[in-house]
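Visitor: Give the three-dimensional model of this entry:
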Amino acid sequence: MDMELTIQQVAAKTELSVHTLRYYERIGLMEPISRATNGHRSYHLKDLEWIVLLKRLRTTGMPIAQMQRFASMMRLGDAGISQRRALLEEHEADLLGQVKELQETLALLKDKIAYYKAWEAGQVQR
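Guide: Purely as a prediction, here's the structure:
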């Protein structure tokens, strides 16, 4: 059985604002959301799963334009799989570069912290 959720319920579950959900639909990141008999948006499980993916992509710093390209590729169905894979591999490579840079920065910070602790303990002379 497919669940039906209101926009407020989806906002609460995804921690995105109602405004953001409407914006994502308006700019084509999402297919048009079905409407209940009262005209209100009626989200389904597939919509929620897609929103969670969009949120994860956004969290990793993927630009909206790239997310829109990915959404367009999704609309191609199986014909878009190779393009989607390539786009995600490119994004993965970018993320791995960011992780490496963060690890290097973290190592530098740890060295500085260790130095300052040693200095405070009188183990380092000026």
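Visitor: C-alpha from now on. contacts and neighbour counts both.
Guide: Will do.
Visitor: Against L109, how distant is Y115?
Guide: 10 Å (Cα to Cα, to the nearest Å).
Visitor: I'd like the structure of this one too, to check against the first:
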Amino acid sequence: MATDDLMARALAALPEVDGPLSVEVIHRLADTSDLATPMTIAEVADALDLSPHTLRYYERVGLVTVDRDANGHRSYDAEAVRRLVFLTRMRLSGMPMRDLQHYVELVDKGEQTVPERLDMLLEHRDTIRRQLRELTLSLAATEYKIATYGGNTGV
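Guide: Have a look, this model is predicted:
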């Protein structure tokens, strides 16, 4: 299931959601119960639309821990896949690698770091909201130009 499929699944769930949409959608998106685990690197790469190189890099820089099977091949359990779903969403939203690394270090240190993790996520949310406002303005400017050239803006 590629990232586009994951996003389609999440977006399809929107009409069914009561309350905060983003939280419920991400819970559903991170649900790995329908994935066969353990998974190989090729299966995870295909499921998340990432390259095996990217997965190996995430492992090398400490973002995800991956077990090895009897032959020494990477074996991704459900927890690793859930973490990768989160990491890919954060990267797509523009979170820098150093911030992701710090966040994962905090997670690995335990519950006492929850306040710092929360602060990081609140700050990142503010950044995303600002980006959304900027993109909305850019979309409006693009729609304006399309209309000035006689095109249909589809609105």
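Visitor: Show me which residues of the longest helix seen in structure 1 are buried.
Guide: Ordering each helix of structure 1 by length in residues (DSSP state H) puts helix 81-120 first. By neighbour count on 16 or more other Cα atoms under 10 Å, the buried set for helix 81-120 of structure 1 is R84, L87, L88, H91.
Visitor: got it, and stretch 77-89 of structure 2?
Guide: D77, A78, A80, V81, R82, R83, L84, V85, L87, T88.
Visitor: what do you get for stretch 7-15 of structure 2?
Guide: By neighbour count with 16+ other Cα under 10 Å, stretch 7-15 of structure 2 contains the buried residues A10.
Visitor: Which residue in structure 1 occupies the aligned position of D69 of structure 2?
Guide: Using TM-score structural alignment, the equivalent of D69 of structure 2 in structure 1 is A36.
Visitor: okay, now its match: neighbour count?
Guide: Per other Cα atoms under 10 Å, the neighbour tally for A36 of structure 1 reads 12.
Visitor: OK, contacts around it?
Guide: Going by Cα atoms under 8 Å, 6 or more residues apart in numbering, A36 of structure 1 touches S42.
Visitor: what's the longest helix of structure 1 packed up against?
Guide: Packing partners of helix 81-120 of structure 1 (3 or more Cα pairs under 8 Å, 6 or more residues apart in numbering; DSSP states H and E): helix 64-75.
Visitor: Which part of structure 2 matches the helix it packs on?
Guide: Counting by TM-score structural alignment, helix 64-75 of structure 1 pairs with residues 97-108 of structure 2.
Visitor: Comparing the matching stretch with structure 1, how large is the average distance?
Guide: Averaged over the aligned pairs, stretch 97-108 of structure 2 sits 0.6 Å from structure 1 after superposition, using mean Cα distance after the TM-score superposition for structure 1.
Visitor: List the buried residues of stretch 73-80 of structure 1.
Guide: Neighbour-count burial for stretch 73-80 of structure 1, counted by 16+ other Cα under 10 Å, picks out M73.
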